[in-house]
Structure formats: C-alpha cells, structure tokens
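Predicted model and sequence below, questions to follow.
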Amino acid sequence: MNSSKTLLLQIVIFSIFFSSGSISNPTLASADSSEEFVDCLSKESKIPSWLVHTTSSSSYTSILKSSIRNPKFLNTTASAEPVCIVTPSETSHIQAAVVCGRRHGLRVRVRSGGHDYEGLSYRAEDRGERFAVVDLSGMRSVSVDAASGTAWVQSGATLGELYHAVWRHDPRLGFQAGVCPTVGVGGHFSGGGFGMLQRKYGLAVDHVVNATLVDARGDLLDRDSMGEDLFWAIRGGGGESFGIVVSWHIKLAPVPPIVTVFDIVRSPDHGAIDILTKWQEIAPKLPDDIMVRVIIEPQNVNFEAMYLGTCDELLPLMHLRFPDLAMNRTDCNEMTWIESIPYIHLGRNATVDDILNRTSISRVNTKNRSDYVRDPIPNHIWKKIFAMSQQVTKFGEFQMYMDPYGGKISSIHESATPFPHREGVLYNIQYITYWQGEANGTEALKWSRDLYEFMEPYVSKNPREAYVNYRDLELGRNKLVDGISSYDSGKAWGKRYFRDNFERLAKVKAKVDPDDYFRNEQSIPPLLN
C-alpha cells in the first residue's frame, strides 16, 4: 500500500499535470460542459475509453443498473441519471474525475456496492441536475497481513469479498461488519458499519486505522496528510461528503474455531410477544460473546443469534439468562465463523464461495426507515404493532430487524466517531416495507409512514435518532443557499443521524470542501462563518 512519501509524489505529479487549467466552483453543468468533462478524461488524463461510459455508450445502461439493488430505482426516468459513469481501475482515474469535474463544472457522485437505500449514489432527485458517477466496483482488492492482523481493502470490494479474503489468509481472523455480503465496503464503512460481532468488537469504523482519500481538489491523502479531523469525519460521517475514500486500513478481529448459530421462531400465539418484551432488557446485558437479534414479520418473531463458542458453552448461558426462549440442543448449529456469513444471510444450504456473488437485487420494491430504542417498549404496544402488521398482506410484506447494543459498541464515547448511537441504546430498529408493482407504492408508503408515526412515543427523542446507512429522505433534504447546501436545512436530518456530532462534521466540511463540491440530497453541508 502507498506510503506517505509515495502519496506526496503522486500529489505533486498530478498537480503539475493539471496546472494548465484552474479549478473553478462548479455550477449546474450544461451539455457542452459534460462533453468537455469526457474530453478532459480521455485526452488530458489518458483514462482508457472503455472506462468512461456516456449515455450514448452501449455499456451505459448495464453499468448503471449493475448495482441498483432496489427495483423502484430501475425506472431511471423518475429522477436525474448521470451524464457519464467512470469505472476507474486505479487511483489516478479517480483523481482525474474530480479534477476534470471541477474544471468543467460537473459534480461527481460515488458508489461502491449500490445498497444506498435512497439511491443517491447514482441518481439525483432534481431532474435538472447534471452529474457524473464514479463507480468503484472495479477497485476491490483486499490485501491481508495476517502477521499484524490487519488488511487494506479498497472501497469497491464487497463485505463478502473482504470476509473471504481474510478467511483464506487466516481462518482465525474475521472482521466486525454487516451480514449482507453484497454491501460495498466504501458506503458501509462511511456510515459506521455494524453486524453480528458488534457487541464483541463494536463498529467497522472503530477499527479503521488509516485510509487513502481523494479530496475535493483531486489530491490523494492518507491519515497523516489529511489530518485527524478529516480522518475522524470519514469514519461514520456518511458517504459523498468529504471526498472519495479509495481504500481502508483495518484492524482485524480474532474469531474462535467454532461459533454457534441458532434461529428460533415463535408466533404470537405461542408467547412471542412476551418473549420479545423480555428480550429488550435481556439481550443488551448478555455477555458480549453472544448477539441475539430479532426479525419481526406479521406472523412470527425470529430470534437469530451467533455465539462465539460451542453449543455446550452456550446452552447453560441461555438457560440461565434467557430461559423464556426455551432454547435446546437441537437449535444449535455449530460451524466456523466464515461459514456463519452465508448461513445467516443466504440460508443453511449456502456455501462460503456464495458470498463472492456480487449480483443481488430485491425482487420487490422497498422502503427502509430506522429508529433507536432507549427504553423498553411495553408489551401492550407490541400487541398493537403486530395487529398493525396484519394490514401489510393487502399490498406486500413487512419486516422489523432489531439489533441489541451493549458490550463494545456501547462502551465507546459517542464523540469518538461521527456514529453517536452508543451508551444508553438498547437496540436499533430497521423497518422494511416491501411491495410489488408501481414504484411509488402509494399504499405501502402510507402504511410505512403510519407505523413510523405510531412508534414515535416509544423510541429515542430530542432528537429521534436514525442510522445514516439506512438513509431516509423523509427525514429531510438539503436546500441550497447561494449554491451551497444550507447548514440550517441539513440539521433536520443531520441531528437525527449524528446528534451533537453533526456540527463538528459541518465544520470539517467547511474546512476541506467549502464550496460543496461533493454533495447530494443528504450530504454534510459546510458550516461557513
């Protein structure tokens, strides 16, 4: 991986190469400026033509749709689509996209895995906006140093590719990130990144020790050259606000030779609501070697868990601490940690190599929202929630994913990274509403809003918190003032994602990108004097 000296040399060379053109403050791009941007990439930057896909290219549509995970965004006429997609194969291509974009008044958006819940990494809400996309899917190398227990991973890699590479080098090592193997590393880390190891080891960004980033001038920086404020901001401050993170240096985590996974399903008619009510207080207080999350559907409650040890060790623990779940030996599924990744997400017949499959798209449209719970929700409220969920079958499906906190994720101070949802959180909720047919899903979205409104008295307050990686435009959108995203309008959603860290993020933004080159509908606005 590049040393600071090598990075400095690249910066100097790149700056000299583009010194013939000034970097202007981008405005709304015209068709001519879009053509000039493409010419700049090919003629001055020498980016190979097969890495630049314009709307007239035969490859454009397939590249654009290649990592759109939500079918409702496949209808590209409903919003602005990019005038060009750059698929870089090396860092200098990313730098060129930024420098050429600034020179010719064309902003860039960036995507890695495409799991952006509002699709803002590849589309714009304003039909008149013109922009390019830097698609990092071709930059996905993973370099593991098992001796030091670290790895460098490029932002275009998926979590599955990261886990697989670590396992190949040393099966005693793993990493604390999400359960979905097709999620891109770049977006996942940018928002925090949690999963089945969060109670033992915390977030993905709690273990990022360095990064390389292309900033708003096209310069390539590492932790030393970007400074601690910017390094703090990119580890949880959300993607597409401060620059393009090319790669991440992460500290890996030890995993035991055997983990135990169980999946216990209970129906409301068989005590599910009573067990769920008790789970709220039990799960965050269990030893941090076990994670018991909950998946709620209209007919069932699924208690899904992973324990860092054997079934013989787990059974007495569960009988003592969570007897109402009535777990028994037949519920145990012992396996290696790497086998638990496909097992949990893809099912018991999936293989380790299946997590390398990058092609994943939902068959139905989805709307995702989130909450944090700091006080247990009463039993009678859970009964009402289940009663409401029965309405979903009229138009689609519904799930609530709930991940318990406690352990490492809660012991780190909320100002240590931009991700603030730490001490005092019992669990987070992700609401997912599914429907088929029309993309706007009028009935499904109304039900989703009604449930979200119903939950308000029972979740976190002042602010009502949300997770930035479960991006939700119904929390608010940026408004422009003199061509710059307004800090005051950003507070509507920013305080929910980042609490008191939002102001610090906006100050970092003002320092490193004061003219707001990297922006979308929910990017960090600069807090200017």
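Arrived safely.

Could you use CA atoms for every contact and neighbour count after this?
Fine.

Need the residues that contact the strand or helix carrying Trp493.
Element membership for Trp493, per DSSP states H and E: helix 487-498. If you take CA atoms under 8 Å, 6 or more residues apart in numbering as the criterion, helix 487-498 is touched by 237, 418-420, 463-468, 475-479, 501-502, 506, 522, 524-527.

Just the buried ones from these?
Of the members of the contacts of helix 487-498, the ones counted as buried by neighbours, 16 or more other CA atoms under 10 Å, are 237, 418-420, 463-468, 475, 477-479, 501-502, 506, 522, 524-527.

What are the neighbouring residues in contact with Val144?
Each residue near Val144 by CA under 8 Å, 6+ apart is listed here: 150-152, 165-166, 169.

ok, the residue nearest to Phe518 when sequence neighbours are not counted to Phe386 distance?
What sits nearest to Phe518 in space, not counting adjacent residues and going by CA to CA, 6 or more residues apart in numbering, is Ser241, at 5.2 Å. Using CA to CA, to the nearest Å, Ser241 is found at 39 Å from Phe386.

Comparison target, given below:
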Amino acid sequence: MATENQPDAKPDFDQLAEDLLAKNVPIKRSVDQDWLKYAQTFNARLQYEPALIVVPNKVLHVQEAVVLAAKYGTKVQVKSGGHSYASFSTGGIDGIMVIDMQEMREICVNHVTGVFRVSPGVRLGELDSTLYNLGRPVGYGSRAIAHGTHRTGLAMDHIIALDVVLADGRHLAQVSRTRNPELFWVSTSLERRALRGAADSIGVVTQFYLQSKEAPDTILNFRFAFTGIINNVNDAVKTFKHVQAFAQDPEIVDRDLGLSVFINGDALIISGIYMGPHDTFFNVILPALYNDQCLPEADIVNIKTQTWAEYSGIPEDDATPIITQKDREQQSNFFAKSVTVSKPIPDAALVKYFRFLQGQAKKASVGWYVIVNLHGGPDSQINTRSSSFAAFGSYDALWVFQHFASVGVTEKFPEEGFELLEGMNSALTQELDEYAAELVYVDPTLSRDEAHELYYGAELYQRLQGCKRWYDPLNLFDHPHSIRG
C-alpha cells in the first residue's frame, strides 16, 4: 500500500529520463560520476536519494520537466541553495524528481527603479556582492523566505513579482499585483501571498523581482558576553528580563536596532547592530542596554563600526565570491526546533527554561546552542505585515527562538539530541498561553498537521489549501510538510 508521501505505482524513471534527454533537458542519474554533487544534502542526518535530478539552465527545461513528471506520476521538489534543515529540497523522501536550480544564476538590476531580478540558483554571497558592486546594496537580509532586519522587514516582503512554472507547465511571467490577473483565482493577492512563503507547494519560481532598499554606509556592531551566567538561574532570568524590557521601550528602541541573545553552555551573549546615528547609540541605547544595575559585568565588551560591505562579508577587493564545489558540499549533522512568541515571556516560563538549560542541557554530550532573535518591539518593520500579505505565520512574533543540536558529520545523531531539543521547547512553552514556530527552522519530526498549525495557523492554511487545489490539484509539488489541497 502506498504511504502518504509515495505514489501508488512506481514511476518509470528510465523512460522519463529518456524523454527528458530527447528534449535536451539536462539530467543526472545515480550512475553519473558527479551524482553526489547534486544529490548530497546540507543536513547529513537526513540524506535522501532522488530517482532523477533535472539541472535546468533555462525556463523551457523546467517546463518540460514539470510536464513529464506529471505524465509519469512522480512527485517534484525544487532545490535552490539546498539548505533546507529537513532536506525537503531533496524531497524529504526517496525516489522523486528533484529540479536543481544551481545553473540558473542570473542577476540584473534596474538602476532607475532599484528593482533587481535574481534567479533561484544564486547564492546569498553572490547576490550581496553583486548588488553592492553594482551600487545597489540591499539594506535587508537577502534570504527570500523569512530573514531580514528590524529596519526593513523580511526579505520576502520586498518581492514585488515572480516568474513561476505551474504544475501544468505554464510559465507565468512577473506574477504581481497587476500582472496575469485573468489567470488568478479569487483575487490577485491570494496567489501572490502563496508564492511568498509557500512557493514550494505551488510551483517552480524561476525569477524573483525585489525592490532594493538603501543600505546604511556604516553600522555599529555590538557584543556583550557573560560567561558562567547560565550557572545561576536567577541571574540568567534577570538578564533576559532586562533585555526583554529594554526591547519593548519605545523611548529607546526603534527600527534601526537589531538584537539577539545567544546561549551556549554556561555563556550568554547579547549582540546586535544599530543602523541609526552613532550619537543615539552611545548616549541613549548603550546606557539603557548595558546597565550595571540590571546586568552583571560582561567578560567581553566589543563595539565596532563597520561598513555595510564588512558587515555583509563582501570582499574588500570588490570581487564577487566564486561559489566552488567545496562550498556546495559543506555539510552539518544536526537537528533544530523553534518557538515564536508574540507576547513578552512571563517569569514562570523563563525560570523553567533557564533551569532546563542550567541542568539537563549542560549535561548533554551533543553540541548545542540557542539563538533568540528580536522580531518585534517598537517600530519593528517585521510586525507591520500580517498573513494577509504573505504566507508567513510569524509576522506578529516578538521573539524567535532557534534550538540547535549537532554532532560530527560522520557520527550517528543520538536520541539524546532529539530529547534535548524537545526538552528545551517544552520548558519554554509550558507556561505560555500561545506560541508558534518558525518555518525557516523546519522540524521534520512534526507531523504534516502539526507543522501546518505551527507554521501557518488554521486560517492561513485554509486559504493556502484553496490555492493548492486550483494550481496543483494532483499534488505534483510535494514534500512531508507541503500544502495539501
């Protein structure tokens, strides 16, 4: 009997490969010497084996692949950067067709409008460097799903149009507020929302069009490290409460501040960037944040001025970084979970959380860390959006917690690692009335229904289901957490 993620009958991949080659569509099979270059996953813990990999270098190749996949009854997933935490870009299961977009790597800039067009095979380093060297530095994180800055919002908020190949092979150019309205179902905004955040369930994006934002010439990068603070639960709770109160003070915090808390072992690090006037940082923000009445003395205090290029890791010689095969073969062996909260975390939850970190977490044999990113607070441009704008369920988040555990690439990931992160999530959420999870830090241990509830919420998911039924009724684009019609 077929499982939920497997077709009823095994597709004839040999014949499918022949048909693709007959149409001059580049493909890779497991017998090819460079197979691993395309099949290897970023997360070594979750290695899946595609039946066939298409490596298009033009839109027509994508269209031919999608049409033939539907004809032969195979599921399809798209691989761009390939950094899915759950290896969903390699299918999340064995035996499907993967469309690897790494050969489609074009970047074009309109210097009049500031709109740039980028193909899905472009890596972030390439994009940042190219735009910077063309005089259009992007003032937000360039991940097209759910990263960005307090100042500008998420990167995907600035996607103004997309080119997409649908499940029937049609290629829609510049799907936007105004283009292709006759092909939209219900409203032009529903499909645009679906593609911004749930595109892997709807079609194959072949071009992104984004509006650039002016980046600051310089930023202030700050870091305060407190060693041993996790050993004392009261001190850890007091520290986080101070940071949380600071982050919500409208007299101090505005969109120009980015803030994170990093926890590893017995250390807690408060770090961030400030893009506003330097005088404001030193006279207002710094005294309020690094307050000796609320914080212990830091072991490390580091404040430095950086150019945007330095902050973004752009080479000083203006050279666009060359993405080598070694870069693409880098792996990590890990498991991650996340929690997003839209309200201040109460004392009871913080006490349970830091007790867990001080106790069970410190005894763990696996490596682990916690990153807590400030998404909300006064003047946050992330919070100005909602799920009516894009298929993203955490626009209202105040804090985003990422829990991460790892071992050596060649080691077997132990059960202890799963239990550790489950414990972290549980300790944090037991005292919370409501919480969600971050789609970027996808957790493959969640069921499909659990993932949809945590990542999208019931109302948004219902709307996405309608879009899926209209554009992909046969569920061609599928992985273990994808939208089902």
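In hand now; what should we look at? Note that the structure is predicted; figures quoted are calculated from it, not measured.

Please work out the TM-score for the two chains.
Taking TM-score structural alignment, normalised by the length of the second structure as the basis, the two superposed chains have a TM-score of 0.85; 449 aligned residues with a CA RMSD of 2.7 Å.

what's around the aligned partner of Val214 of the first structure in the second structure, how many residues?
Mapped onto the second structure by TM-score structural alignment, Val214 of the first structure lines up with Val165. As a burial measure, Val165 of the second structure scores 21 neighbours (other CA atoms under 10 Å).

Test my guess that Val165 of the second structure contacts Val205.
Yes - between Val165 of the second structure and Val205 there is a contact at 6.4 Å, judged by CA atoms under 8 Å.

returning to that earlier point: which one's more surrounded, Ser241 and Phe386 of the first structure?
Ser241 (28 against 17).

in the stretch 401-529 of the first structure, which spans are strands?
427-435, 480-481, 484-485 (DSSP state E, counting those that start in this stretch).

I misspoke; the intended subject was the stretch 51-200 of the second structure.
Under the criterion DSSP E, counting those that start in this stretch, strands of the stretch 51-200 of the second structure are mapped to 52-54, 76-79, 97-100, 107-109, 115-118, 148-149, 153-154, 159-165, 171-175.

In TSV: those, plus distance to Ala349 of the second structure.
Below are those laid out as TSV (distance: least, CA to CA, whole Å):
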stretch	distance to Ala349 of the second structure
strand 52-54	46
strand 76-79	38
strand 97-100	42
strand 107-109	46
strand 115-118	43
strand 148-149	27
strand 153-154	28
strand 159-165	37
strand 171-175	44
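
which stretch among the ones you listed comes nearest Gly228 of the second structure?
strand 148-149 (29.8 Å; CA to CA).

quick one: that closest one to chain centroid distance?
Its chain's C-alpha centre and that of strand 148-149 of the second structure lie 12 Å apart, by CA atoms, centre = their mean, to the nearest Å.

Just the residues contacting that strand, thanks.
Residues from elsewhere that reach strand 148-149 of the second structure (CA under 8 Å, 6+ apart): 140-142, 154-155, 258, 381-382.

if we can go back for a sec, return the residues in contact with the match of Val214 of the first structure.
Val165 of the second structure sits next to 62-63, 171-172, 203-206 when contact means CA under 8 Å, 6+ apart.

Equivalent analysis for Gly186 of the first structure, please.
111-113, 154-157, 239, 245-247.

could you redo the last one with a cut-off of 7 Å?
Residues in contact with Gly186 of the first structure, defined by CA atoms under 7 Å, 6 or more residues apart in numbering, are 112, 155-156, 245.

sorry, back to before: filter the contacts of helix 487-498 of the first structure down to just the ones in helices.
Counting by DSSP state H, those place 501-502, 506 in helices.

and these as JSON lines, adding distance to Asp488 of the first structure?
Formatted as JSON lines, those follow (distance: CA to CA, whole Å):
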{"residue": "Asn501", "distance to Asp488 of the first structure": "15"}
{"residue": "Phe502", "distance to Asp488 of the first structure": "11"}
{"residue": "Ala506", "distance to Asp488 of the first structure": "11"}
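
with those in mind, which one is nearest to Thr260 of the first structure?
Distances from Thr260 of the first structure to these, taken by CA to CA, are shortest for Asn501, at 36.8 Å.

so how far is His345 of the first structure from that closest one?
In terms of CA to CA, Asn501 of the first structure sits 32 Å off from His345 of the first structure.

go on, Leu320 of the first structure?
For Leu320 of the first structure, the distance to His345 of the first structure (CA to CA) stands at 28 Å.

Look at the two and report which has more neighbours.
The residue with more neighbours, out of Leu320 of the first structure and His345, is His345; 13 against 9, by other CA under 10 Å.

so which strand or helix has the more buried one?
Under the criterion of DSSP H and E, His345 of the first structure resides in helix 337-346.

residues making contact with that helix?
Residues outside helix 337-346 of the first structure that contact it (CA under 7 Å, 6+ apart) are 167, 179-180, 255, 258-259, 350-352, 354-355.

Select only the buried ones of those in PyMOL?
Filtering these down to the buried ones (16+ other CA under 10 Å) takes a single PyMOL command:
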select buried, resi 167+179+180+255+258+259+350+351+352+355
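
among the contacts of helix 337-346 of the first structure, which are in strands?
In strands, judged by DSSP state E, the following of the contacts of helix 337-346 of the first structure are found: Val259.

ok, which stretches of the stretch 201-350 of the second structure are helices?
Assigned by DSSP state H, counting those that start in this stretch, the helices in the stretch 201-350 of the second structure fall at 233-247, 278-280, 286-289, 308-312, 325-328, 347-356.
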